[in-house]
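**Q** Need coordinates for the below:
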Amino acid sequence: MVKKGLAALGSALIFLAVAAAAPAAPFSIEKPGEAVLEGEVRVFLGDRELSWEISPSFSRDGHFLVPVRDLGRALGAEVSWDEKTQRVLVTSSQATVGFQIGSSEAIVDGEKVTLPSPAILKNGRAMVPLRFLTQVLGLAVNWDDRTQTATLVAPPERVYREAFPARVAFTANNNLWLLDGSQAGAQPVQVTKGGSVQILGWSPDGLWLAYLQRETPEPGESKPYLWVVKYDGSSAVQVDPRPVIGEPQWSPRDNILAYSTQDPGLDYIPDCNLKLATVAEEGVQVKPLLDQGLPIEDWAWAPDGQSLAISFRRTAEEPWRIDRLNLRGERTNLIKGMGTGNPIGEVYFSHPVGLKWSPNGRYLAYYLRYNAASLSADGVPLEVLDVENPQKPLNLGIGLPYRRWSAWSPDGNKLAFIEGSGRQATYNKRLLVVTLPEGDITSYGQPGTVDSQPTWLPGPQEDLLFCRGTAATVGDKGYPEAGMSYRRIWRATGDGKAAPLTDGLPDEADWYPSSSLDGLELYFLRLKGSTAGSLYRQPLTGGWPEELVRNITGSSGYYGSYYPPNVSIYPLPPTGEAEGRSFAGRLVESLVEGRHLELETEDYGILVVIPASPEVAAALEGYVGQEVVIEGTLEHKPNIYMRGPLLRVLAVKPRP
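**A** Take a look at the predicted model:
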């Protein structure tokens, strides 16, 4: 049935229209006086352009019209024509819609509504407004004024109705949507309407999502503003009135965002600052951390959340450098480059980007950009700084400076990264893993394939997930079609071997792998077109994938990189595991990365024990070496130990 307010569809801002196609034989009459203007608008259903028996047209009052039979076939609707009454009836699973030629009224599921433009006949075919009919039939219309194209897209839909342990953020039709999978039957919640968004990621506790909002569908045509929204879609808040520059970063321990701002005008004028925004139920509190007129290029939180690495550009007086900045605003240098000045005609390293700390806090990975943007787009050196031995960073070769194309292992002693030059993400890219401090490198690359998006499985195991597809160049296919070349999710093991985890049709591509909290299930996005697809879940041990959410859409990224991601997963404890759940095992002392306690369990492996209060900490110390039962919650966020998930302890008692 049609919801209240359906009549408001007639006043849609973009006056597009769809024509209802009549039977194959032409109508016997054409309404006189309804002259139309031929249109150059192209209409797409997802990635597929629709074709018409007769050309779509604009009416004199500016509404776009196309034939109903063609549209009905494309959308799976039935169309019938009553020549005697000059009525067209469109029937689908979403609604039943009746039009009469020459009338500005339509009947939708028995209710009268007003059309933005009357239904007409053209060359024996019935025509009605596009946006009106597609919205009634459950689709949205995205209009691109620059290319004069209308794209019909279905709204996101939850397919798997049972609960699953994850919160999901994704984009569809340039808007942000959220879904709490732990609530059975809960539907996706639309957060933004209009413009475009970029997902930044979840807060450490999974209660908040950070994202960038732009006023225009094309990201390059407007500046980004930083927003946060609660996991259920409520309490969306703009963090700062000024647009941001760079990529805001969550603290690994607290709900604090580090970000920098810029002038809202058309020119690139950075504010040369670094701010901290504390996000809470009561609101967002912002304070400056660094405001000394220094152009900060990039930043990354240390794993303890007590400091950040910040990078600076080479200037006439100073070489490029990376400093450590604590939360009091005090800086100490970590590394400096060679050379100063900006000599014309010379190529030199300008500044570090893509900073990423290892979970144990010993290593810092970064890319070194050149002073030439085009040269940097084809790949830059990736280096690793050992803060315990900072004299000579380890050079790992050339790669594209995407922050999510490198990933530290949970223990912080291995870095997985994508190596290979060329701005095209669809060839000459392979997965490598370096073991530190030795610097030994294992290559997982295979001839004729291309790799991307490495991510480690949680816990002490040495396995990681990544995307692999058939290599393709622009000469083979255009973009983004090259990114569809039989791409699957693979699993690499510590012995240097790799095997595919997912399988599908040749025209499907799997992206954005992530795992459940216990490391037993895989989440991934399966594209059935170059930019549209569904979120799936599949056991890591094998099995048939389950479709969770469909009609997720996004961009193929720069030269087929599919970056930044348009899906972000925050894994929750397995369904039914909430505050107060019991975890049984042996409580032991560990000296790895500093003294702490761990719970050795049969079901979850090693859990890193974090007391919720000083009283709980004292109680835990009394049970070291014993079998215990712990009441608490599992958390999945980076920490300096990362031998397993964090177990925040509320109470402990002897095991019966």
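
**Q** CA only for contacts and neighbour counts going forward, please
**A** Will do.

**Q** Neighbours of residue 524, how many?
**A** 24 (other Cα atoms under 10 Å).

**Q** OK, contacts around the nearest residue to it once chain neighbours are set aside?
**A** Take residue 524 and drop its neighbours on the chain: the residue closest to it by Cα to Cα, 6 or more residues apart in numbering is residue 513, 4.7 Å away. Going by Cα atoms under 8 Å, 6 or more residues apart in numbering, residue 513 touches 453, 455, 465, 466, 467, 489, 522, 523, 524, 525.

**Q** again, 10 Å this time
**A** Going by Cα atoms under 10 Å, 6 or more residues apart in numbering, residue 513 touches 453-456, 464-467, 488-490, 522-525, 536-537, 567-569.

**Q** which is the next helix or strand following whichever helix or strand it is part of?
**A** Using DSSP states H and E, residue 513 maps to strand 509-515. Next helix or strand after strand 509-515 toward the C-terminus (DSSP H and E): strand 521-527.

**Q** how about the very next helix or strand once past that following strand: buried residues?
**A** Counting by DSSP H and E, the next helix or strand C-terminal to strand 521-527 is strand 532-539. Neighbour-count burial for strand 532-539, counted by 16 or more other Cα atoms under 10 Å, picks out 532, 533, 534, 535, 536, 537, 538, 539.

**Q** this one as well, want them side by side:
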Amino acid sequence: MRSKILILLIVVFITIPVSVNAAEPKAAFIRSDGLWLKKGTKETRLVSESGLTQPKWSFDGTYISYYDFEGKLWAYSLSTHDKKEVFHSSVSLAQWSPREKTIAFKDSSILNIRKLEPYSPFSNAALGTGSYSWTPDGQGFIVSSDANLTPAGWTNVAIFHVPMDASGNTGKVKKLAELPGESDDFFAIGTSPFLFSVNKNLMAFIACPTASYSADRNFLSLLTTEGKKFRVVGEVLADINWMKWSTDGNFIAFIEGEGRLTTENKKLTIFSTTDNKKKSYTPAGYADGDFTWTSKTSIVVSRKKESGWNIAQEKRPKPQLVSVDLMTGGSRNITSQSSQYSDTHPVSLKDNQLFWERHQQSGIHVWQADSNGSSQKIWIENVTPEQWSIYQTN
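**A** Okay, the predicted model is just below:
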């Protein structure tokens, strides 16, 4: 009798569905009428207001920051269901701490921070800030200064470490490096934010020249975290979303190629930090764009046939998603090429879910599939382009 009961329990246990794979995704997104939350299949409007942009999650998924139509920074609490004003006037480069419910932002060239729990007054972290990023431990910032034009030419861009409690005290600031001066091979008056490798040994960033040059040519650069070694690995457009570290930290993928036109001379390239070699994975006659790592050896990229200025924009081939095998160099289609829609901005989650943005006549929608492209379906309808953010744990 006992053996029969035991067998029955085993059968019941095996047949009960266990949700160990795909977790229920949640996304903050913008429509013309406000800030929305999508969780699983349910949509909720959080803020009813037009002109909102750039939703971003706090590290623990309890807050969503966004800008209003005037450029003011706000944070919406999912626990109290209210919004808090982070700063009273227009700001830029808002970034959440990777460890606390604290948000940093730039007011002109002043780097400020504000703790939301407990809700505290904002404080200055550093003056003279060009760009910045939090350090991975959340205890400070990597900050770049912008170059200045003098009668003798441009000064050099400098990079600093600023502890979170610096409060404008320059004695606590450490200069890490100074970028090279202007030459035929390099010119920078500022940088993008900084992306740390998984092992935290390297920082990747885009060194940007003046605006007229930057529209066509910028420099993807690597700097060791202590500031000792600097190198340029490729020429790129000034799009920080077009560079991403691999999950093991030894490779950085980026879209290489100068020229402001995104439909030609744009190659998916991998740079190895172990042997300082790089390799392009874009076949001749094609141009690559937005991409996401789906594993240590594969990338999903938005790819289209090359076209130049001689072809009207509305007649240029539309991009599709393809999966690139970095071991073999081969690729396979995730979505089909079509004249009716464009597939861009792929995002891969750790549980093998893939999301992307599809532009078509009926509107702009976020699609969802398994990372291999199976089970494709619309997840969010009618979003503002590039104004959606899926929550992911650090």
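
**Q** what range in the second structure does the strand holding residue 513 of the first structure sit on?
**A** Alignment of strand 509-515 of the first structure against the second structure: residues 342-348, by TM-score structural alignment.

**Q** For the stretch 251-400 of the first structure, which segments count as strands?
**A** Per DSSP state E, counting those that start in this stretch, the stretch 251-400 of the first structure carries strands over the ranges 256-261, 274-280, 283-290, 296-301, 307-312, 321-326, 331-336, 349-357, 363-370, 380-386, 394-399.

**Q** Using JSON lines, lay out the ones you listed together with mean neighbour count.
**A** Output for these, formatted as JSON lines (neighbours: other Cα atoms under 10 Å):
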{"stretch": "strand 256-261", "mean neighbour count": "23"}
{"stretch": "strand 274-280", "mean neighbour count": "20"}
{"stretch": "strand 283-290", "mean neighbour count": "15"}
{"stretch": "strand 296-301", "mean neighbour count": "24"}
{"stretch": "strand 307-312", "mean neighbour count": "22"}
{"stretch": "strand 321-326", "mean neighbour count": "20"}
{"stretch": "strand 331-336", "mean neighbour count": "15"}
{"stretch": "strand 349-357", "mean neighbour count": "24"}
{"stretch": "strand 363-370", "mean neighbour count": "23"}
{"stretch": "strand 380-386", "mean neighbour count": "22"}
{"stretch": "strand 394-399", "mean neighbour count": "18"}
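
**Q** I'd like those strands laid out as a markdown table, including distance to residue 167 of the first structure.
**A** Listed next are the strands of the stretch 251-400 of the first structure as a markdown table, based on distance: least, Cα to Cα, whole Å:
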| stretch | distance to residue 167 of the first structure |
| --- | --- |
| strand 256-261 | 20 |
| strand 274-280 | 18 |
| strand 283-290 | 22 |
| strand 296-301 | 23 |
| strand 307-312 | 27 |
| strand 321-326 | 32 |
| strand 331-336 | 37 |
| strand 349-357 | 24 |
| strand 363-370 | 29 |
| strand 380-386 | 33 |
| strand 394-399 | 31 |
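
**Q** Would you tell me which of these gets closest to residue 113 of the first structure?
**A** strand 283-290 (41.9 Å; Cα to Cα).

**Q** can you list contacts of the closest one?
**A** By Cα under 10 Å, 6+ apart, strand 283-290 of the first structure touches 228, 235, 237-240, 256-260, 272-279, 296, 325-331.

**Q** redo that, cut-off 7 Å
**A** Residues outside strand 283-290 of the first structure that contact it (Cα atoms under 7 Å, 6 or more residues apart in numbering): 239, 273, 274, 275, 276, 277, 278, 279, 327, 329.

**Q** Helices along the second structure, start to end?
**A** Taking DSSP state H, the helices of the second structure run over residues 2-15, 211-214.

**Q** With mean neighbour count and distance to residue 245 of the second structure added, can I get the ones you listed in a markdown table?
**A** What follows is the helices of the second structure, written out as a markdown table (neighbours: other Cα atoms under 10 Å; distance: least, Cα to Cα, whole Å):
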| stretch | mean neighbour count | distance to residue 245 of the second structure |
| --- | --- | --- |
| helix 2-15 | 10 | 39 |
| helix 211-214 | 13 | 23 |
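
**Q** mean shift between the match of strand 509-515 of the first structure and the first structure?
**A** Stretch 342-348 of the second structure, aligned to the first structure and superposed, deviates on average by 1.5 Å (mean Cα distance after the TM-score superposition for the first structure).

**Q** ok, for whichever residue in the second structure pairs up with residue 248 of the first structure, nearest residue in space, not its chain neighbours?
**A** Aligned by TM-score structural alignment, residue 248 of the first structure pairs with residue 94 of the second structure. Computed as Cα to Cα, 6+ apart, the closest residue to residue 94 of the second structure that is not its neighbour in sequence is residue 105, at 4.3 Å.

**Q** Just give me the residue right at the centre of the first structure.
**A** The first structure has residue 566 as the residue nearest its centroid, 2.6 Å off, counting by Cα atoms, centre = their mean.

**Q** which residue lines up with that one in the second structure?
**A** Mapped onto the second structure by TM-score structural alignment, residue 566 of the first structure lines up with residue 387.

**Q** which residues sit in contact with its match?
**A** Counting by Cα under 7 Å, 6+ apart, residue 387 of the second structure makes contact with 29, 30, 53, 54, 55.

**Q** wait, which of those is closest to residue 71 of the second structure?
**A** So of those, ranked by how close each gets to residue 71 of the second structure (Cα to Cα), first place is residue 53, at 8.7 Å.

**Q** you'd agree residue 187 of the first structure is up against residue 158?
**A** Yes: judged on Cα atoms under 7 Å, residue 187 of the first structure makes contact with residue 158 at a distance of 6.0 Å.

**Q** Surely residue 294 of the second structure is in contact with residue 350?
**A** No: shown here, residue 294 of the second structure and residue 350 do not form a contact pair, counting by Cα under 7 Å, at 8.1 Å.

**Q** If you count surrounding residues, which of the two has more?
**A** residue 294 (24 against 15).

**Q** Relative to residue 356 of the second structure, how far out is the more buried one?
**A** According to Cα to Cα, to the nearest Å, residue 294 of the second structure and residue 356 of the second structure sit 13 Å apart.

**Q** Ok, residue 237 of the second structure next?
**A** From residue 237 of the second structure to residue 356 of the second structure the distance is 21 Å (Cα to Cα).
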